[in-house]
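[1] Need a 3D model of the following:
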Amino acid sequence: MRAIVHDVYGTPDVLRLDEIDQPVPGRGEVLLRVRAAGVDQGVWHLMAGMPYAIRAAGFGLRAPKRRVRGLDVAGRVEAVGPDVTRFRPGDEVYGTCTGSFAQYACAKEEELAPRPARLTPEQAAVVTISGCTALQALRAGRLKSGGRVLVIGASGGVGTYAVQLAKALGAAHVTGVCSASKADLVRSLGADEVVDYACEDPTDGVHRYDLVLDIAGNRPLHRLRRALTPRGTLVMVGGETDGRWLGGYHRQLWALLLSPFVRQQLRGLASTPNPEDLRALGEFIESGSLTPALDRTYPLAEVPDAVRRLRSGHARGKIAISL
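    Next up, the predicted model:
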């Protein structure tokens, strides 16, 4: 089968299209004929092996342990392994797996759900990781009905879900921060106000919020706190800096140390997709309150270009790979 593989860490140039053996589903797994896959920041981190903490976490110190990248997936069940009870061949599903940048991939039964009828395979393939991250961030922030929410990075993969979910969960006012070229997208997602970060500092303290989501940002902690109410909550989701060892996660460590000594709640988020949140996202999707914002779709052979667009910061929402 065809798959995107890499044998060394590096830039998108290390990714290449190759012929490899088709996987065989094990106990509790299903074999998927992949119809679409999602591209997220985790793909880049695992491809580049950066920050180095990723390598130390078990993904391979000198070279990647797994050759095929890709986590988000939508596809058709081709075969099932022993003990699989929820799915059978022919079912259309979505969720996560290991190695979705391939014609076929194996996924654990509990990491999949029936694909919502409202979504195309490409739309479904970009839901799980970013959607679960946004949902978990809002829960970690203890979002209450009637609260004011600031989403920094509102036009990105996680941010586009966070804006919609905040409104669906009862936020009275959602402010999205993005570039001027993406303001129309963020407004279309339901944001009550959009701030162009090039013209206005959303953390200058003029406006205060009950919950601030800082998604893949690099603003210092003291500036983010200025945007909070006296008992507001900050949730930092990832972080994109040049740090070779921890990337932007040093801010989350500092927040963990500082939070017990201040009235505001300062939290980092290490999200993990799970079946309960996937089902919850499916309900929001079926009700019409959540729709994936799909930027572009690329064929399998152009995964390197898709990763480059993701890292360029030009994407308006999510990027999908179509097979």
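[2] C-alpha from now on. contacts and neighbour counts both.
    Noted.
[3] Distance of residue 176 relative to residue 213?
    Going from residue 176 to residue 213 by C-alpha to C-alpha, to the nearest Å gives 10 Å.
[4] These two: which is more packed in?
    Counted by other C-alpha atoms under 10 Å, residue 176 and residue 213 do not tie: residue 176 has more neighbours, with 31 against 28.
[5] got the contact list for the strand or helix carrying the more buried one?
    Using DSSP states H and E, residue 176 sits in strand 173-178. Strand 173-178 is contacted from outside by 146-155, 163, 166-167, 186, 190-197, 202, using C-alpha atoms under 8 Å, 6 or more residues apart in numbering.
[6] After it, which helix or strand is next?
    Scanning forward in sequence from strand 173-178 by DSSP H and E, the next helix or strand is helix 183-188.
[7] Let's compare: structure for the following, please.
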Amino acid sequence: MKAITQYAYGTVDMLAYEDVPSPKPGPDEVMIRVHAAGVDPGVWHIMTGRPLIARAALGLRRPRETIRGWDVSGVVEAVGADVIRFKRGDAVFGTTGGSFAEYACAAESKFQPKPENLDFVAAAALPTSGMTALTGLREVGRVESGWNVLIIGASGGVGHLAVQLACHLGARVTGVCGGDSAEFVTSLGATRVIDYRRETLTGTYDFILDMAGNRPIPELRALLTPTGTLVIGGGEGDGRWFGGTGRTARAQLISPFVRHRLAGLLSLPKPETLREVAELAASGAWAPRIDRTFALSDAPAAIDYLVSGHPRGKIALVVA
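    Here you go, the predicted structure:
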């Protein structure tokens, strides 16, 4: 099968489009024929091995997994002897290492039936960003109807889903993005948009989700109600060793000593969370907006566009 492989950390120049053996499902695994694969910042982090502290999990000298990709959608091609939820021909979506390939394997718990109202491209773009948004707003933020919510990075992969989810939960949403994305963010349900390039952040909010930039924590706390919640899910800075994790650590150290709730956003793939993501999509509560698609062989261009093109919503690879 064709796949995007990588044998050393670095730029997109380290990626190759080549033939590799097709995977074979274990007893509790599902093998799918990949129709589409999502492209998210996690792919860039694994490709570059940054922040360097992450190499303890990714592989010290080189990536442990040689095929790139994580989010995926496709059709079940074969199942292991112990698989009970899926059969050949089922349309599914979920997460698995090595999704930038014509075939991929993972435990059946990593997949959910593809919502019928999503095509394969939209379904492939949803898992990681959807689980991150859901964890941030509902599990960590506990957002309630009537709240004023600020989403920083509202036009991005996680941010544009967070805007939709906050609106679904009954919140009034202000989105922060570049001015050229204002109409896009408004179309997601935001009642107000702040252009970070030209405007200062103003207002008072019950909940802030910060998915972009590196704003000081005191600046963000000044926008919260006395008992408001700040969740930091992304950002820049802190160098090659720690990436954007330093600001998150500082927020968590401060939190016990103030009335505000300050938290980092760590979203791990869980079967129950992916199931909720699928249910929200099936109900029409949210759907990924696709900025661009690329062929599997153009994965390097897709990753370059992800980190430098400021996509509105998600991008994906079309495989089959």
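[8] list the contacts for the residue nearest to residue 43 of the second structure when sequence neighbours are not counted?
    Among residues not flanking residue 43 of the second structure along the chain, residue 69 sits closest, at 6.1 Å (C-alpha to C-alpha, 6 or more residues apart in numbering). For residue 69 of the second structure, the contact set (C-alpha under 8 Å, 6+ apart) comprises 37-39, 43, 96-100.
[9] What's the match for residue 287 of the first structure in the second structure?
    Structural correspondence for residue 287 of the first structure with respect to the second structure (TM-score structural alignment): residue 283.
[10] and the gap between that match and residue 117 of the second structure?
    For residue 283 of the second structure, the distance to residue 117 of the second structure (C-alpha to C-alpha) stands at 9 Å.
[11] about what we covered before: looking at this, the residue nearest to residue 43 of the second structure is in a helix?
    No. Secondary structure of residue 69 of the second structure (DSSP: H, G, I helix; E, B strand; the rest coil): coil, not part of a helix.
[12] Which members of the contacts of residue 69 of the second structure occur in strands, if any?
    Members of the contacts of residue 69 of the second structure lying in strands (criterion: DSSP state E): 37-39.
[13] Most neighbours out of those residues, which is it?
    Within these, most neighbours by other C-alpha under 10 Å means residue 37, with 37 neighbours.
[14] Is the residue nearest to that one when sequence neighbours are not counted in a helix, a strand, or coil?
    Counting by C-alpha to C-alpha, 6+ apart, residue 37 of the second structure lies nearest to residue 72, which is 4.4 Å off, once chain neighbours are set aside. The local conformation at residue 72 of the second structure, judged by three-state DSSP, is strand.
[15] In contact with residue 72 of the second structure, which residues are there?
    By C-alpha under 8 Å, 6+ apart, the contact set of residue 72 of the second structure is 34-38, 93-96, 99, 123-125, 127.
[16] In the first structure, what sits opposite it in the alignment?
    Using TM-score structural alignment, residue 72 of the second structure sits opposite residue 73 in the first structure.
[17] Pick out the residue nearest the middle of the first structure.
    residue 130 (2.5 Å; C-alpha atoms, centre = their mean).
[18] Hmm, that one is touching residue 156, no?
    No. Contact criterion C-alpha atoms under 8 Å: residue 130 of the first structure and residue 156 do not qualify, at 9.4 Å.
[19] tell me, what's touching those two both at once?
    Counting by C-alpha under 8 Å, 6+ apart, nothing touches both residue 130 of the first structure and residue 156.
[20] Taking the chain centroid, which residue in the second structure is the extreme one?
    Most remote from the centre of the second structure, using C-alpha atoms, centre = their mean: residue 81, at 31.6 Å.
[21] circling back: can you tell me which of the contacts of residue 69 of the second structure lies closest to residue 265 of the second structure?
    Nearest to residue 265 of the second structure out of these is residue 43 (C-alpha to C-alpha; 18.0 Å).
[22] Just confirm that closest one contacts residue 68, I think it does.
    Yes. Counting by C-alpha under 8 Å, residue 68 is a contact partner of residue 43 of the second structure at 6.8 Å.
[23] Looking at those two now, which is surrounded by more residues?
    Shown here are residue 43 of the second structure and residue 68; by other C-alpha under 10 Å, residue 68 has more neighbours (24 against 17).
[24] measure the more buried one to residue 198 of the second structure for me?
    37 Å.
[25] Ok, residue 104 of the second structure next?
    Counting by C-alpha to C-alpha, the gap from residue 104 of the second structure to residue 198 of the second structure is 45 Å.
[26] which of those two has more neighbours?
    Legend: neighbour count by other C-alpha under 10 Å for residue 104 of the second structure and residue 198, higher for residue 104 (29 against 9).
[27] Can you say which helix or strand has the more buried one in it?
    Assigned by DSSP H and E, residue 104 of the second structure belongs to strand 103-107.
[28] Give the helix, strand or coil label for residue 234 of the first structure.
    strand.
[29] Sorry, slip of the keys, the one I care about is residue 303 of the first structure.
    Applying three-state DSSP: residue 303 of the first structure is helix.
[30] Count the residues that sit near it.
    For residue 303 of the first structure, the number of neighbouring residues by other C-alpha under 10 Å comes to 24.
[31] can you pull the contacts of it?
    With contact set as C-alpha under 8 Å, 6+ apart, residue 303 of the first structure has these partners: 4, 15, 321.
[32] Compare those residues with the second structure and list the ones that remain.
    Contacts conserved in the second structure for the contacts of residue 303 of the first structure, using both residues aligned by TM-score structural alignment, their matches' C-alpha atoms under 8 Å: 4, 321.
[33] Can you get me a residue count around the aligned partner of residue 236 of the first structure in the second structure?
    Taking TM-score structural alignment, the alignment pairs residue 236 of the first structure with residue 232 from the second structure. Residues near residue 232 of the second structure, counting by other C-alpha under 10 Å, number 27.
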